[in-house]
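A.B. asks: pasting the sequence and the predicted coordinates here, then a few questions.
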Amino acid sequence: MSGMTPLIRIDKLWKVFGEHPERALDDHCQSMDAEQLNARTGLKAAVRDVTLSISSGEIFVVMGLSGSGKSTLLRMINGLILPTGGEVSVDGKPITQLATGELQKLRSNKMAMVFQSFALFPQRTALENAAFGLEVAGVPRQKRLEKAREALERVGLGKDLDRLPQQLSGGMQQRVGLARALALDPPILLMDEAFSALDPLIRREMQEQLLELQAESPRTIVFISHDLDEAVRLGDRIALMKEGKVLQCGTPRELLCKPANEQVRHFFQDVDAASVITVDTVAESPARLINQSDLRQLQIEGDTAIEAPTCIVDDRNIFKGVLQKNGKIIPAETGPALIAETTIRDAMKSVANAPYPLPVIGSDQRLIGVISPRRLLRSMILR
């Protein structure tokens, strides 16, 4: 995400398991693939030479199939696993250089983790479970229960405070786990396959919940997933891993439309392009365009009849409306238009029902182009 400050830096990171794992960092071994390295040295490289920069306030998804190294990478971010080589820095501080007390303080004050397993205490209520992280951090009882109550209310469990885990559905239990992390109010949230144990409907609800929470109070979220649809739906950016390496890192649209290699292309071939590609990337120049000052002159002369609907802009290309064939103007404030970030899928109904190609405008209200039903259809076929 351009313009945002990197909060987490991962530089040439390696994690190798086996005897004398540092052998894998030799030039000779680095040229081997994972299978060759294991066959010749007995070493297993879970993470291989990964360099990433994660920005403050973004949802960063690390995805790949089982064994790709994504969960190992996550555990190196919070120091649960130490790297064989390379470094992870959080807010400019290298993890490996932190003393034990400093590392614990980092986890308590800046990070919280949500696991795939709900990991709730069966004998504790939802409120007590949600307050557990604050209890470990030494927060007084009254204050931690207050914060836990607020967190449970944020995830929709405000009426279930006194229920035990066995009285809650799987989705509700995962909400308690999320509330426990949110109660700490960390700037960084690490989520390891957090929704993968849930059935599809509840999983979708939890994804919606996470996006709503992020919109309310942005934080840096590193989300591990093996599910492509989930990654595309949640991620501002996605790092796709295979055999410990990052194949490509970018926005969902970049990975879909500009895959770095055939492996990435194959991985993303089943993605619904219409739910990823935005209208600003497929908009075309309007067939007819008129400047607001020229329009005024036509109005003075009493001649505003035209052959086809025409977009009106000012001298700075700010969209002002559409001049219809009968000479009437539909102002920008009331007429249909699409903002640049609208996905093709979300734009379909509006484009289909519009009597003319719909204007596409940026956040600065400048006209980017127009999009017609024909253009929309071609964008889906020829991606």
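C.D. replies: That came through fine. Model, not experiment: these values are computed from the prediction.
A.B. asks: from here on, contacts and neighbour counts on C-alpha atoms
C.D. replies: OK.
A.B. asks: so what touches stretch 95-105?
C.D. replies: Applying CA atoms under 8 Å, 6 or more residues apart in numbering, the contact partners of stretch 95-105 are 77, 78, 79, 82, 87, 88, 89.
A.B. asks: okay, buried residues for that stretch please.
C.D. replies: With burial defined by 16 or more other CA atoms under 10 Å, the residues of stretch 95-105 counted as buried are 95, 96, 103, 104.
A.B. asks: so the last one sits in a helix?
C.D. replies: Yes - secondary structure of residue 104 (DSSP: H, G, I helix; E, B strand; the rest coil): part of a helix.
A.B. asks: would you list the contacts of stretch 95-105 in a markdown table and tack on distance to residue 168, neighbour count and secondary structure?
C.D. replies: As requested, these are arranged in a markdown table below (distance: CA to CA, whole Å; neighbours: other CA atoms under 10 Å; DSSP: H, G, I helix; E, B strand; the rest coil):
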| residue | distance to residue 168 | neighbour count | secondary structure |
| --- | --- | --- | --- |
| 77 | 31 | 24 | helix |
| 78 | 30 | 23 | coil |
| 79 | 32 | 18 | coil |
| 82 | 36 | 19 | coil |
| 87 | 41 | 22 | strand |
| 88 | 37 | 27 | strand |
| 89 | 38 | 19 | strand |
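A.B. asks: for those, which one is nearest residue 353?
C.D. replies: Set against residue 353, the nearest of these by CA to CA is residue 77 (48.6 Å).
A.B. asks: residues touching the closest residue to residue 77 other than its chain neighbours, list them.
C.D. replies: The shortest distance from residue 77 to any non-neighbouring residue, by CA to CA, 6 or more residues apart in numbering, is to residue 88 (6.1 Å). Residues in contact with residue 88 (CA under 8 Å, 6+ apart) are 8, 9, 10, 11, 13, 76, 77, 94, 95, 96.
A.B. asks: tabulate the buried residues of stretch 95-105 (JSON lines), appending distance to residue 63.
C.D. replies: Output for the buried residues of stretch 95-105, formatted as JSON lines (distance: CA to CA, whole Å):
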{"residue": "95", "distance to residue 63": "23"}
{"residue": "96", "distance to residue 63": "25"}
{"residue": "103", "distance to residue 63": "26"}
{"residue": "104", "distance to residue 63": "27"}
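A.B. asks: adding another structure so you can compare the two:
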Amino acid sequence: MTGTDTAPAIAVEGLWQVFGPNARAALTEARADGAGTAATLKARGLIPAVREASFEVASGELFVIMGLSGSGKSTLVRCISRLIEPTAGAVRINGEDILTASDKRLIEMRRDTLGMVFQHFGLFPHMSVADNVAFPLKMKGEGKAARRARALEVLNLVGLEGREDAFPRELSGGQRQRVGIARSLAVNPDIWFLDEPFSALDPLIRRQLQDEFLSIQSNLQKSIVFITHDIAEALKLADRIAIMRDGEIVQIGTPTQIVLNPVDDYVREFTRDVPRGRHMTLDEVMEPVGETTPAGDWPELRTGMNLETALTLCAASFEAVPVQDGDGKVVGVVHPESFVRALGGEHG
């Protein structure tokens, strides 16, 4: 994450999205009622899909919003990008109030500042890959040669060089998703919204795209809001994570904070099967020493290293242990580090 000393790329304050008739007036009345606002709205037959959401996304930060289906995460990102008009609250993009922006200004922001990728990416079947990617540039009035050059540039960035003249029907699902990502990058947006972009893909392709996505982000340093329901994906990608339940943000924290310090049973259930050793570091378990360093030929452990990686290094210094068959005959040996590798420790 970068840019923490500058104004946030996105600032969301007290955001509500209520579905139903006369939602704004109903929300105002419910707030003044004194009982729970959401409960009052529900009693009147309205749906409070997003409730009093407030958070900031720093410049260059990859901010993940996750929750179960129906938790409000997709509705929230559509409110932030103003694909849905929020019922109440404030959203500022690079300091500019997007909720009061004119239609003309909103079009400009979506064309020049905001990139969007969704699970169903809607490529034009009659256009080549390059023409699909270049389409936003065509809408901006850029010349054909410039559009083509930029399309080839971003296709190379997402690993699709050589496929620029193919058509969507000739691509795999993962390749089509890469085209959608490339298209959103063509206009070089400052801020990127991605709503479950990999959820429809096979697990292997999904992991490959996650790795490529992280590589792209390390080069471009976009300010990103990424929606997912998958805790493993969130932990892999995020600088920080916001967990949503019933329209509310219940916890915001780094992956380590979410895993090690869940605020309630809902968050704890998300992280129940996550190996703590991948998120806990040596700093949290080591004991201080005096001025004298312990003698011996030790593995090279460093502060900030996660426990699984450290255990792999430490296990390598232990003796191999014999393995016997049913008759007591030694048939092999097992090294302690093999246990760690088999359990995933080598992936740290």
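C.D. replies: Looks like it arrived, so ask away. Please read all numbers here as calculations on a predicted model, not as lab measurements.
A.B. asks: tell me how the two chains score on TM-score.
C.D. replies: Scored against TM-score structural alignment, normalised by the length of structure 2, the superposed chains reach a TM-score of 0.85; 317 aligned residues with a CA RMSD of 2.3 Å.
A.B. asks: circling back to that earlier point, mind checking what the residue nearest to residue 77 of structure 1 lines up with in structure 2?
C.D. replies: Residue pairing (TM-score structural alignment): residue 88 of structure 1 is matched to residue 91 of structure 2.
A.B. asks: that match and residue 118 of structure 2: what is the separation?
C.D. replies: Per CA to CA, to the nearest Å, residue 91 of structure 2 is found 21 Å from residue 118 of structure 2.
A.B. asks: per the alignment, residue 27 of structure 2 pairs with which residue of structure 1?
C.D. replies: Checking TM-score structural alignment: residue 27 of structure 2 goes with residue 24.
A.B. asks: meant to ask about residue 266 of structure 2, not that
C.D. replies: Counting by TM-score structural alignment, residue 266 of structure 2 lines up with residue 263 in structure 1.
A.B. asks: find the nearest non-adjacent residue to its match, please.
C.D. replies: The shortest distance from residue 263 of structure 1 to any non-neighbouring residue, by CA to CA, 6+ apart, is to residue 247 (7.9 Å).
A.B. asks: stretch 48-56 of structure 2 vs structure 1, mean deviation?
C.D. replies: Here stretch 48-56 of structure 2, set against structure 1 after superposition, deviates by a mean of 0.6 Å using mean CA distance after the TM-score superposition for structure 1.
A.B. asks: give me the stretch of structure 1 that that stretch matches.
C.D. replies: Under TM-score structural alignment, the match for stretch 48-56 of structure 2 is residues 45-53.
A.B. asks: how many other residues sit next to the residue nearest to residue 322 of structure 2 when sequence neighbours are not counted?
C.D. replies: In space, and not counting its chain neighbours, residue 322 of structure 2 is closest to residue 333: 4.2 Å by CA to CA, 6+ apart. Neighbours of residue 333 of structure 2 under the rule other CA atoms under 10 Å: 12.
A.B. asks: looking at this, residue 333 of structure 2 is in a helix?
C.D. replies: No - counting by three-state DSSP, one finds residue 333 of structure 2 to be strand, located in no helix.
A.B. asks: how close does it get to residue 117 of structure 2?
C.D. replies: Per CA to CA, residue 333 of structure 2 is found 50 Å from residue 117 of structure 2.
A.B. asks: kindly report the same for residue 292 of structure 2.
C.D. replies: 55 Å.
A.B. asks: try residue 70 of structure 2
C.D. replies: Counting by CA to CA, the gap from residue 70 of structure 2 to residue 117 of structure 2 is 20 Å.
A.B. asks: compare the two (neighbour count), which wins?
C.D. replies: A count of neighbours by other CA under 10 Å puts residue 117 above the other of residue 70 of structure 2 and residue 117, at 22 against 13.
A.B. asks: all strands of the stretch 251-383 of structure 1, in order?
C.D. replies: Ranges of strands in the stretch 251-383 of structure 1, per DSSP state E, counting those that start in this stretch, are 289-291, 310-313, 319-323, 329-331, 338-339, 358-361, 367-371.
A.B. asks: deepest-packed of the ones you listed, please.
C.D. replies: Of all these, strand 358-361 carries the top mean neighbour count, a mean of 26, counting by mean count of other CA atoms under 10 Å.
A.B. asks: what stretch of structure 2 does that one fall on?
C.D. replies: Following TM-score structural alignment, strand 358-361 of structure 1 has no partner segment in structure 2.
A.B. asks: returning to that earlier point: how close does the match of residue 88 of structure 1 sit to residue 334 of structure 2?
C.D. replies: Separation of residue 91 of structure 2 from residue 334 of structure 2 (CA to CA) stands at 57 Å.
A.B. asks: one more: residue 248 of structure 2?
C.D. replies: Residue 248 of structure 2 sits 49 Å away from residue 334 of structure 2 when distances are taken as CA to CA.
A.B. asks: which of the two has more neighbours?
C.D. replies: A direct count of neighbours by other CA under 10 Å for residue 248 of structure 2 and residue 334 places residue 248 higher, at 22 against 12.
A.B. asks: quick one: map that one onto structure 1.
C.D. replies: By TM-score structural alignment, residue 248 of structure 2 lines up with residue 245.
A.B. asks: ok, that match - contacts?
C.D. replies: Going by CA under 8 Å, 6+ apart, residue 245 of structure 1 touches 47, 48, 49, 50, 68, 69.
A.B. asks: neighbour-wise, give me the winner out of the residues you listed.
C.D. replies: Among these, residue 47 has the most neighbours (other CA under 10 Å), with 30 neighbours.
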